[in-house]
Every structure is written in C-alpha cells, then in structure tokens.
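**Student:** how does the following fold in three dimensions:
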Amino acid sequence: MDTVNLTSGFILLAFSDLHYYHAVLFSSLLVIYALTWTANLLLISSIILSPQLHTPMYFFLGNLSVVDICFSTVTVPKLLSCILRGGTSISFLGCFLQMYFFVLLGANESLLLSVMAFDRYLAVCMPLRYVSLMNDRVMNMMNISCWMASSLNSLLHTYILSQLKYCEDRLVHHFFCDVTSLLKLSCSSTNLAELLIYTEGSVPIIIIPFLLILISYVSIAKSIIRIKTSSSRSKAFSSCSSHLMVICLFYGTVIFIYIRPSSDYSSQYDRIVSMAYTIITPMLNAFIYSLRNQDVKQAMKKLIMQGFSLS
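**Tutor:** Below you'll find the predicted structure:
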C-alpha cells in the first residue's frame, strides 16, 4: 500500500456517522466552547485584578485556566468544522502539530494538578512554613518545570509517530489527531513506538503525578482528622474539595483512554470519553472553582459589578 507524505495528510471523520444529530451536536459544542472561554477568562481576570487572590493556590489555578482554554482550542474549532462538512481533511504537518499541542497541554495539566496537590499538602500539613516554602521563586520554578517536562514529552511522542509509515487508508476515526488513532493507521510495525509512548508517556506524565496526588491527599486527610475544631476541619477540607473534583474528572477519563492495551481500542467509545476531558472538563474546571470557592465568587462579583458600572 502507498504511504502518506507531507502533502497527502489525513481525513478526520469525527462524528460523521451521526448525520441526524449534527445540528444539535454543533450548537451544543459551540455553547460549551463559548462558556469555556468566558468562564476561564473571568476566572483569570479575577485572579489578576484581585489582590486577595495573589496566593500560590490561585497562581496555579490561573495557569490551569490558561491551559484549559488552550486545550479546548486545539480540538474544538477543527471539530466544529468536521461536523459542518461531515469530515474534513488535515495536512500531515497540521495533524502532527495538533497532536503536539494536544499532548503538551494534556501533560501540562496532569503535572499542574500534581503541583496543586503538593501546594495543598504544604498549606494544610505545614501551615507555619507554607509562606517560606511556597514563595514566588518556587512557584515560578514549578510552573516552568511543568511546561518544560510536558514539552519534551510531547516532542518525543510527535517525533516517534511522525517516523512511522502510514497507509493509503487515511481515515482517522476521531475528531482530532490522537496518538492511539494514528497508531492504528500505521502500516509499519508499531511495537517499539507503543512501548516508548506508553512507558515514557504514561509513567512520568500520568501514573507518577497521580500517585503523588494520592500521597499528598492521604497526608492531608490525616492532618484534617487531627484538627480538633469542626470549623477548622471544614475550612481545611473546603480548600481541597474543588481540586479533588477536578482531579477525578481529569484522571478518570485519561486513565480510561491511555492506561490500557491498544487491543482494547474502540473509536466509538473513545470519541465520547475524549470529549469529556478535552471539551467538557476545561469548562467544568472553571465552574467548579468559581462556584465552590467563596474568595473567587466574591472577586468575580466585584469584577462584574465594576464592568457594569463602567458601561
């Protein structure tokens, strides 16, 4: 079979099999995408403009919102185009650029969530040393480290898959250029590629951060139990509850997609689950932190009222 080159590219099928639901799907995704931008921009603006939110926790939360906006932007505009056209072509270079930024932002979110868990561990378990341990230098180093590690991880993924030979069947049964989808299209051996991707990608980017989060929250739970007053326990738990919900949303879907044998791959189920963490989760993250955090709600109300007064 002929192999694709830099000019032939691929064809994203997305949800072209759901002909009768295209109008509902398109309008729903457009609303979700608009809400993702609106909620996250409002959250970022509130954090920047409110002095009371200039703390490490909200610094990382602001970075998470930036990642969520970019994460959804990598896939949603192309998906909307696919729905309108019933499938759309994407160049070889465009496909791997999309995959590079998708893996980069997904890995960054995973690492950032583990950093946020460590921040909560220091705040709850070491409150007297928290300010000295989590200073501006440490925050910036952690943030830069997340971006550097996720960039290198994404570059390796992209390079490995770009070196494979792809067959004449260029139909990608997904709404973006995902790692598992492209592996299925290769007509060369993918054993080495799968080994490198699922070990280098899964272990340092998904499994280790997830274990660090578990360890952090076990220690947090022990510290909360030892707190004598119920009001203090409630306050300590409330500072972590939003982050726990976001972790469950993100890792629950990511582990289902990537921590499993490639033989279990199902394009139909994977498209649905992928929508959860690429489209739904970036919107819900902002709402979870906004609605469950009193400081953020007050800052947002103040920002909105100032906007109305200026208009």
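**Student:** please count neighbours and contacts with C-alpha atoms only from this point.
**Tutor:** OK.
**Student:** element containing D270, please.
**Tutor:** Counting by DSSP states H and E, the element that carries D270 is helix 267-275.
**Student:** surely D270 touches V254?
**Tutor:** No: the criterion here is C-alpha atoms under 8 Å, and D270 misses it with V254 at 10.3 Å.
**Student:** and whichever helix or strand comes after the helix holding D270, how far out from the chain's middle?
**Tutor:** Proceeding N to C from helix 267-275, the next assigned helix or strand is helix 281-292, under DSSP H and E. On the basis of C-alpha atoms, centre = their mean, to the nearest Å, helix 281-292 is displaced by 13 Å from the centre of the chain it belongs to.
**Student:** and the angle for helix 281-292 with helix 267-275?
**Tutor:** Computed with axes from the mean of the first three to the mean of the last three C-alpha atoms, to 10 degrees, the direction of helix 281-292 lies at 40 degrees from that of helix 267-275.
**Student:** angle of the helix or strand just after helix 281-292 against helix 281-292?
**Tutor:** Where DSSP H and E defines the elements, the next helix or strand beyond helix 281-292 is helix 294-310. Using the same axes, to 10 degrees, the direction of helix 294-310 lies 90 degrees away from that of helix 281-292.
**Student:** packing partners of helix 294-310?
**Tutor:** Applying 3 or more C-alpha pairs under 8 Å, 6 or more residues apart in numbering; DSSP states H and E, we find helix 294-310 packed against helix 22-49, helix 281-292.
**Student:** and the longest helix belonging to the chain, what's buried?
**Tutor:** The single longest helix within the chain, with elements called by DSSP state H, is helix 92-125. By neighbour count on 16 or more other C-alpha atoms under 10 Å, the buried set for helix 92-125 is 92-93, 95-96, 98-125.
**Student:** would you do the same for the sequence below? I want to compare the two.
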Amino acid sequence: MFTLLGNLLIMATIWGERSLHTPMYLFLCTLSVSEILYTFAIIPRMLADLLSTHRSIALTACASQMFFSFMFGFTHSFLLTVMGYDRYVAICHPLRYNVLMSPRGCACLVAWSWAGGSVMGLVVTIAIFHLTFCGPNEVHHFACHVPPLLKLACGNNVPDVTRGVGLVCIMALLGCCLLILLSYAFIVATILKIPSAEGRHKAFSTCASHLTVVVVHYGFASVIYLKPKGPQSLEGDTLMGITYTVLTPFLSPIIFSLRNKELKNAIKKTFLSKLYPEKI
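**Tutor:** Sure, this is the predicted structure:
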C-alpha cells in the first residue's frame, strides 16, 4: 500500500503542478507507472498465497507473471538509463536541451523503453516455457522466477537455456549500467569545471535522487544475477528476490520525494494547500 500510495503521490503531483511538466519529471512519472505495475505483477499473488493453504498456480498464470515481472523490471532499468541521459544533456549541453529533449524525442525514449522491456520479457518467458518440466512441480520461490523453474526442467537443452537467459539478462543490465556510468562520467567532468561551489552543488543536487535509485536498483540486481550460483544458493536467491521485489519499488518514491527539493516543495504546495488552505 505504501508503494502504491507513494508512486501515486508522485504521479498526481507531477500531473497537477505545471512547473514539473518537463522531460525529467515525465520520465519520473513513467518510472512510477512501471514501479506500480511491477508491484501488481507479483505482490498480490504472493500475499494471496501467504494467506492460503492451497498454494498452486496454473502454467499460463506462471508464464504471465514471469512475462510481466521481467517486462516491467527491464522497463524500469531502461527508464533509469534514459533519465541518466536526460541529466547528461541538461548539465553538459544546456543550450541544446530543448532541442535534444523535445516532446517528440522524450515520447520516443519512453516508447523504446517500454518496447525494450516487452521484448526482454517475451524472450525470457518463451525460452523458459519451451522447456519440459518434470515433476514434482513445486516452485521453491514466492513467485515464478527463473532459477527455481530451471530446477524443475529436464532435457539436454536446459544448460544451454540457463546460460542463454543468464547472458541476455546480464548483458541488458550491464549495458544499462555502463551507459549510466558513462553519462555520470561526463556529468562529473562538467560539474568540476564549474567555478563556484554553489553552482557545483546545485548541478549535482539535480542528479542525487536519480543516482541513489540507480545504486539501490543495480545493487540488488547485481547480487541476484551476478553472484555465483552454488547448490545451496536457492534460499538466498528467494530472500534476495523478496527484498528486491518489495523494497525497491517502496524506496524509489521515498528517495525521489526526499532527495528532490523541487518535487518535495511541489508535494507540499499541491496537497497542503488542499488540507490547510488558510496556511498556504
């Protein structure tokens, strides 16, 4: 509920405050949408299973959950990369910002992020559910995640599918991460050239919330996808998967609302003016 309300608060604030109708906040609003959809893809089913004694899921429902969780998860990664590019253009090429980040260009970047997430979700889901599953069909996880499903698969092509899916996910995540690091390398180099300390602080403060969310998102993702897979790692994977699924969408709106001064002031202005009109 806190994840849902936090992201809805950000979306309502951006929608209602005209000063926030800029590319940076358009991407943030879209990021909140992907956070909400990612949460809805997993959490309601997980809560229902925790409260039920009959915990079963149909094969099609399992495939759908995997597709949507990967789709929204990778869309989130692509949007974070786009937001890094937006900060790069704003700080390194401010005079060309309105041209490079035009409404049409921003819409294309958002559309490509969603399309890329959909392709990733489709590739991973098709690869996994083309395998043959051998009983007992007990998924040792709170959701239809790749590693526990691969444990249930049988056939000579399972190792190839495991390596292929792992390679695709790692390449996509590392590609996004490297592009963000490259953007911030140019940003830091530009900020260091600003003569005044106040100017450097102001320029970096516009990136602080995005950079914090990137560290949280890729920190958890790297632990899940890059850590060595041992025979006893399944329980650790389950615990880390729960942490990543529940905590990351919960932390993102908190980080953006607390670390972004402009958004924080807009939230106060938009909602306090309705609650306490005589004080505004």
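**Student:** on that earlier part again, corresponding residues in structure 2 for the helix holding D270 of structure 1?
**Tutor:** Across structure 2, the stretch matching helix 267-275 of structure 1 (TM-score structural alignment) is residues 234-242.
**Student:** ok, residues contacting the matching stretch?
**Tutor:** Taking contacts as C-alpha atoms under 8 Å, 6 or more residues apart in numbering, the residues outside stretch 234-242 of structure 2 that touch it are 140-142, 147-148, 220, 223-224.
**Student:** which among these count as buried?
**Tutor:** The neighbour count (16+ other C-alpha under 10 Å) marks 140-142, 147-148, 220, 224 as buried among the contacts of stretch 234-242 of structure 2.
**Student:** now render these as CSV, adding secondary structure and distance to P249 of structure 2.
**Tutor:** Formatted as CSV, those follow (DSSP: H, G, I helix; E, B strand; the rest coil; distance: C-alpha to C-alpha, whole Å):
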residue, secondary structure, distance to P249 of structure 2
H140, coil, 23
H141, coil, 19
F142, coil, 17
P147, helix, 22
P148, helix, 23
F220, helix, 12
I224, helix, 16
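**Student:** mind picking the two most distant members of these?
**Tutor:** H140 and F220 (20.0 Å; C-alpha to C-alpha).
**Student:** can you map out the strands along the stretch 151-300 of structure 1?
**Tutor:** Using DSSP state E, counting those that start in this stretch, the strands found in the stretch 151-300 of structure 1 span residues 171-172.
**Student:** what comes up buried for stretch 79-95 of structure 1?
**Tutor:** Quick answer for stretch 79-95 of structure 1 (16+ other C-alpha under 10 Å): 79-83, 86-90, 92-93, 95.
**Student:** turn these into JSON lines, columns for distance to I144 of structure 1 and secondary structure.
**Tutor:** Listed next are those as JSON lines, based on distance: C-alpha to C-alpha, whole Å; DSSP: H, G, I helix; E, B strand; the rest coil:
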{"residue": "L79", "distance to I144 of structure 1": "30", "secondary structure": "helix"}
{"residue": "L80", "distance to I144 of structure 1": "32", "secondary structure": "helix"}
{"residue": "S81", "distance to I144 of structure 1": "34", "secondary structure": "helix"}
{"residue": "C82", "distance to I144 of structure 1": "35", "secondary structure": "helix"}
{"residue": "I83", "distance to I144 of structure 1": "36", "secondary structure": "helix"}
{"residue": "G86", "distance to I144 of structure 1": "40", "secondary structure": "coil"}
{"residue": "G87", "distance to I144 of structure 1": "37", "secondary structure": "coil"}
{"residue": "T88", "distance to I144 of structure 1": "36", "secondary structure": "strand"}
{"residue": "S89", "distance to I144 of structure 1": "35", "secondary structure": "strand"}
{"residue": "I90", "distance to I144 of structure 1": "31", "secondary structure": "strand"}
{"residue": "F92", "distance to I144 of structure 1": "30", "secondary structure": "helix"}
{"residue": "L93", "distance to I144 of structure 1": "27", "secondary structure": "helix"}
{"residue": "C95", "distance to I144 of structure 1": "26", "secondary structure": "helix"}
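**Student:** for S186 of structure 1, state which of those is nearest.
**Tutor:** S186 of structure 1 has its nearest neighbour among the buried residues of stretch 79-95 of structure 1 in F92, at 13.2 Å by C-alpha to C-alpha.
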